[in-house]
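Trainee: Have a look at this prediction, sequence included:
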Amino acid sequence: MLRALDIRDMLIIDRLELAFQPGLNVLTGETGAGKSILLDSLGFVLGWRGRAELVRQGAEQGEVVAEFDLPDGHPAHDILAEAGLPGGQELILRRVNLADGRKTAWVNDRRCSGEVLRALSETLIELHGQHDDRGLLNPRGHRAMLDAFARLDGRLAEVRAAWTQAAKARKTVEATQAALDAVRAEEEFLRHAVAELDQLDPMPGEDADLDARRRLMQGAEKIRDDVARAFALLSGEGAEGAMGDALRWLEGVTAEAGGQLEEPIAALGRAMIELGEAQNGVETCLNALEFNPSELEAAEERLFAIRALARKHDVLPDELGDYADTLRGKLNALEAGDADLEQQKADLAAAEAAFDVAAAALTEARTEAAGRLDAAVMGELAPLKMERAVFETKITEGEAGPEGRDAVAFTVATNPGAPAGPLNKIASGGELSRFLLALKVCLTGDDSARTMIFDEIDRGVGGATADAVGRRLASLADGGQVLVVTHSPQVAAQGQHHWRVQKQVQNDVTLSTVVPLSRDERVDEIARMVAGDTITQEARAAAKALLTS
């Protein structure tokens, strides 16, 4: 509920403090007195787009402060929490407009953006008027209004869940299909590469082994002769034979040498052992240097094939085996992917079918609710002297989405047999006002979270019709809060709280002010609305009759 509105230096208002009340609040005054300025100021603090020049002439800045009561569960609490702004039972919006056009806003003394203000305004204020494109005249909101009227939260939740599941399944199919298409584009390469790698079958470390063998065989021819000569010198005809003869000669005379040859003989024995080990090692090397020239050719051919394949696939020779496994995995994935894709497509079909069922049930519920809404609005139109008019909620198939596949539009025909069309295209000013009021009465239900403002919605009507308009506005205000700007005495008389907007000139400066009216002052104001500038006793009597009716 809007509790207070404080306006300073805005247009022709220098300082104005208003304390609004629950129920029906009416604002009256002569044309041009400044009633629209109040709405402009309220729209400014709520972040709505409006006049570019709002600061009062000669002032450095204009400022508007609006105070709201927020009961528990009010949707504004969620917006405050999401924006990281302080909450509570009281909400204070403050916005300043500097003379140079710069604007700054605060929510509960915390700086905020115009976007946050506008989001909050959607939960705080509902404006209705002949030129309102934010509320009932906006076809984009008609579906949500019908759903709220029919209390379709449960069915909407089912449709949204089914849509989310179908969308998730669709993304899965698209991702799998894209991956398979990418693999199929290189399938021929994969199969050729895997066959080539499998045929060569390179082993980890094989490149280094082949390179070492190749180098050894390449050098074997050169060193084998030297190794053979060395082996000959170490064998029986060489060092081994000479050392054996020396050992036999020394052992033959050791007895006569008086023990002096024992150490040399022992040393020769050890040398013979070492010489034997040297012979074995040289012989092993000599045997290793024995090779078939075709073996060198085969080693070189395989080494070059491994290295060529590594260059072709831009990997290291030792990584060829792992690379082959990777390519083989892609081929396996391609074969398995086809089966996965078929299952995913089946899951998608099931999810879409579930969405179709939920959407069809929602369409059926909306169609049934549309009939009830049409009947309810038609019932409200009769007292508003529009019993020949026709209101119809049109439901057509639209683009599928998380809220079903229905497009909803409120249409009217002012006379039977006349073509129906959108509210703001068919109805005249007075008719439009009554259509909007009848529709709002039917759509409000138990929703009293927002303050409703009606800007001259009674324009073009009078007499009993105006009285019916006033009574419906009072009905809407029951348990909530309604502000109405009106020129109709019948509507003004239904108000529980009454303010008069008036102009006054001070020091050659025109200012607008708003004053609360007492019971007697209300009689005079309503009498003025009945009779004009000259208030007669008859007009006062009529005003009193309206106030007591």
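Mentor: Yep, it's here.

Trainee: hey, let's count contacts and neighbours off CA atoms from now on
Mentor: Will do.

Trainee: Just give the number of residues close to Asp153.
Mentor: 11 (other C-alpha atoms under 10 Å).

Trainee: Kindly report the same for Val159.
Mentor: Neighbours of Val159 (other C-alpha under 10 Å): 26.

Trainee: Got another one to weigh against that:
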Amino acid sequence: MLRHLDIRNMLLIDRLELSFGPGLNVLTGETGAGKSILLDCLGFVLGWRGRADLVRTGADQGEVTAVFDLPRDHPARALLAEAGITPEDELILRRVNGGDGRKTGWVNDRRVSGEVLRQLSDLLVELHGQHDDRGLLNPRGHRALLDAFAGTDLSKTRRSWAARREARAALDAAHAGLEAARKEEDFLRHAVKELDDLAPEPGEEAALDTARRSMQAAERIRGDVARALQILGPEGAEGAMLDANRWLEGAAERAEGRLDPAIEALARALVELGEAASGVETALSALDFDPLALERTEERLFALRGLARKHDVLADDLAGLAAELRDRLDRIDAGEDQIAALRDGVAAADAAYDKAADALHDQRVKSARLLNKAVAAELAPLKMERAVFETRIDPADPGPEGRDTVAFTVATNPGAPSGPLDKIASGGELSRFLLALKVCLARGNDALVLIFDEIDRGVGGATADAVGRRLKRLSEDTQVLVVTHSPQVAALGQTHFQVAKSVADGMTTSRVFPLEPKARVDEIARMLAGDKVSDAAIEAARALLAG
């Protein structure tokens, strides 16, 4: 509910504070008094795109503040949370228009863009009038209105559409993958054969490199070790030391013991020399290798490294690469089977969507007949019993909400061609069509503040009374604001405001006054009689107010 509107230095208004009540609020006044200015200001704070020259002449800036009560279950709360604004029971919208044309908006003292204000406005206010392009005259919203009237559950169609889209995406991806894989099929088969022939294993490169280096080292030192063994053996040091030992032992008898220590040391040296020769011989045996083994090791190592360079991977990753390429080949081989299965999935998803869309279409056709009948019942009291309202349902491209387009069309007389509301109906007829349609569509929707801008234009007498009573009925479920020239409509309002224009010091100003009971009688009498208010007009006004 719109509780309060504060306007400063906007158009013809210098300072205005209005407090609205629940139910039906009516604004009356002479033509040109400034009633539409209030709607311009409300549209401004709601972020609507409108006229640019809003700031009052002579003022630095204009400002509008609107205060709404926000029930706990109001849909605007979710939008506020999404925008990072903590929802509260009171929603305060404020927007400033600078003299330079720049506009700045706030929601509960949090600065926001005009787009956030516009999104909020769609959940707070609905404007209806002869130039309404945001509500019932916009055919893009007619399908949603019909679904809301019928209480249609769209979840099944939306789920089947999502499943259909996913199935088609999976099939498209499989086709693309198979096509890309086929372009490299020859390469894959050659690469897999090459890798399978080599059969690389993780860690093999390091083992081969270690063995190769060991054999290369053995080849370089074996000659030196063999020569050392020869020098240590009987042809070398061992033979010479044995000869020396014999010579010393032969001379020892005549040396009177002087050679005994040397002979003992030489014996010990012979023992150590034997151990050294044995160790060198053992090492020499260990250094024995097959030159062919070195050649085979090097060939294997070079083959691994060459293949790794070719595929730009580490040698240890060749085995994993082989598995990956083999898997890609398997996918090519199994691709047709997979695509056939995915085609079956797409067919099943299409069938499920078609079934849901057909059921939704049937429900819309049935609901359209009910809506047509309901609108016809509302048109009769509005003196349009000969008019024909039709909800037209035509095929459309498939989507998450079915395959239908919905358009509300009218024919003002039987047999006359039908067409869009705003193209066929005249001003007064259009107002009554919109009202009848809104009465049928708005039942139970108390989230929106409904605003009707001179929707009773061109009607009077019993028709105007019928318009007023339907507005009154709407206001039982939601707050309604009506700008009206009809005394029959104004008399049914629960809160009545008079808009008046005055000129002082060459400056024109619009003012709005809430009317007390006596002033309200005078205003409705003026609406009935014009400039000269007679006693009869006063009595007629009292009768209207008495109901």
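Mentor: Thanks, I have the structure now. Fair warning: this is a prediction, and the values are worked out from it, not measured in the lab.

Trainee: looking at the alignment, what does Leu80 of the first structure pair up with in the second structure?
Mentor: Taking TM-score structural alignment, Leu80 of the first structure has Leu80 as its aligned residue in the second structure.

Trainee: Name the SS class of the counterpart of Glu237 of the first structure in the second structure, please.
Mentor: Alignment note: Glu237 of the first structure maps to Glu235 in the second structure; criterion TM-score structural alignment. Under DSSP: H, G, I helix; E, B strand; the rest coil, the three-state class of Glu235 of the second structure is coil.

Trainee: how would you label the match of Leu80 of the first structure: helix, strand or coil?
Mentor: helix.

Trainee: Now for Leu270 of the second structure: which residues touch it?
Mentor: Leu270 of the second structure is in contact with 238, 241-242, counting by C-alpha atoms under 8 Å, 6 or more residues apart in numbering.

Trainee: Scan those residues and report the most crowded one.
Mentor: Going by other C-alpha under 10 Å, Glu238 tops those with 20 neighbours.

Trainee: Quickly find the element holding that residue.
Mentor: Element membership of Glu238 of the second structure [criterion: DSSP states H and E] is helix 237-252.

Trainee: what's next to that helix, contact-wise?
Mentor: 231-234, 258-260, 263, 266-267, 270, 273-274.

Trainee: redo that, cut-off 7 Å
Mentor: For helix 237-252 of the second structure, the external contacting residues (C-alpha atoms under 7 Å, 6 or more residues apart in numbering) are 231-233, 259, 263, 266.

Trainee: Now intersect these with the helices, please.
Mentor: Counting by DSSP state H, those place 231-232, 263, 266 in helices.

Trainee: Let's have those residues in a markdown table, adding distance to Arg364 of the second structure.
Mentor: Output for these, formatted as a markdown table (distance: C-alpha to C-alpha, whole Å):
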| residue | distance to Arg364 of the second structure |
| --- | --- |
| Ile231 | 112 |
| Leu232 | 111 |
| Ile263 | 126 |
| Leu266 | 121 |
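
Trainee: Which pair of those residues spans the longest distance?
Mentor: Spatial extent of those (C-alpha to C-alpha) is set by the pair Ile231 and Ile263 at 21.8 Å.

Trainee: Have a look at the two and say which one is more surrounded.
Mentor: Ile263 (18 against 15).

Trainee: What separation is there between the more buried one and Leu270 of the second structure?
Mentor: 10 Å (C-alpha to C-alpha, to the nearest Å).

Trainee: With Leu16 of the second structure instead?
Mentor: 127 Å.

Trainee: List the residues that contact the closest residue to Thr28 of the second structure other than its chain neighbours.
Mentor: Spatial nearest neighbour of Thr28 of the second structure, excluding adjacent residues (C-alpha to C-alpha, 6 or more residues apart in numbering): Gln498 at 5.0 Å. The neighbours of Gln498 of the second structure, taking C-alpha under 7 Å, 6+ apart as the test, are 27-29, 512-515.

Trainee: Which strand runs longest in the first structure?
Mentor: strand 390-401 (DSSP state E).

Trainee: what's the mean distance for that strand versus the second structure?
Mentor: Strand 390-401 of the first structure, aligned to the second structure and superposed, deviates on average by 1.4 Å (mean C-alpha distance after the TM-score superposition for the first structure).

Trainee: in the second structure, what residues pair with that strand?
Mentor: Against the second structure, strand 390-401 of the first structure falls on residues 388-399 (TM-score structural alignment).

Trainee: same question, stretch 193-200 of the first structure
Mentor: Going by TM-score structural alignment: stretch 193-200 of the first structure matches residues 191-198.

Trainee: contacting residues for Ser502 of the second structure?
Mentor: Counted by C-alpha under 7 Å, 6+ apart, Ser502 of the second structure has contacts 508-510.

Trainee: try 6 Å this time
Mentor: 508-509 (C-alpha atoms under 6 Å, 6 or more residues apart in numbering).

Trainee: That one: which element?
Mentor: Counting by DSSP H and E, Ser502 of the second structure is part of strand 495-504.

Trainee: how big's the offset between that strand and the first structure?
Mentor: Looks like 1.2 Å for strand 495-504 of the second structure (mean C-alpha distance after the TM-score superposition for the first structure).

Trainee: for stretch 163-177 of the second structure, same thing?
Mentor: Mean for stretch 163-177 of the second structure is 3.3 Å (mean C-alpha distance after the TM-score superposition for the first structure).

Trainee: Would you mark the buried spots in that stretch?
Mentor: 163-165, 167-168, 170-171, 174-175 (16 or more other C-alpha atoms under 10 Å).

Trainee: can you put these in TSV and add distance to Ala407 of the second structure?
Mentor: What follows is those, written out as TSV (distance: C-alpha to C-alpha, whole Å):
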residue	distance to Ala407 of the second structure
Ala163	28
Arg164	27
Arg165	27
Ala167	32
Arg168	31
Ala170	35
Leu171	35
Ala174	40
His175	40
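
Trainee: Go through those and say which is closest to Thr104 of the second structure.
Mentor: Nearest to Thr104 of the second structure among these, with distances taken as C-alpha to C-alpha, is Arg165, at 41.4 Å.

Trainee: just checking, that closest one is part of a strand?
Mentor: No - using three-state DSSP, the assignment for Arg165 of the second structure is helix, not a strand.

Trainee: Can you give the distance of the match of stretch 193-200 of the first structure from its chain's centre?
Mentor: Centroid separation for stretch 191-198 of the second structure versus its chain: 47 Å, with C-alpha atoms, centre = their mean, to the nearest Å.
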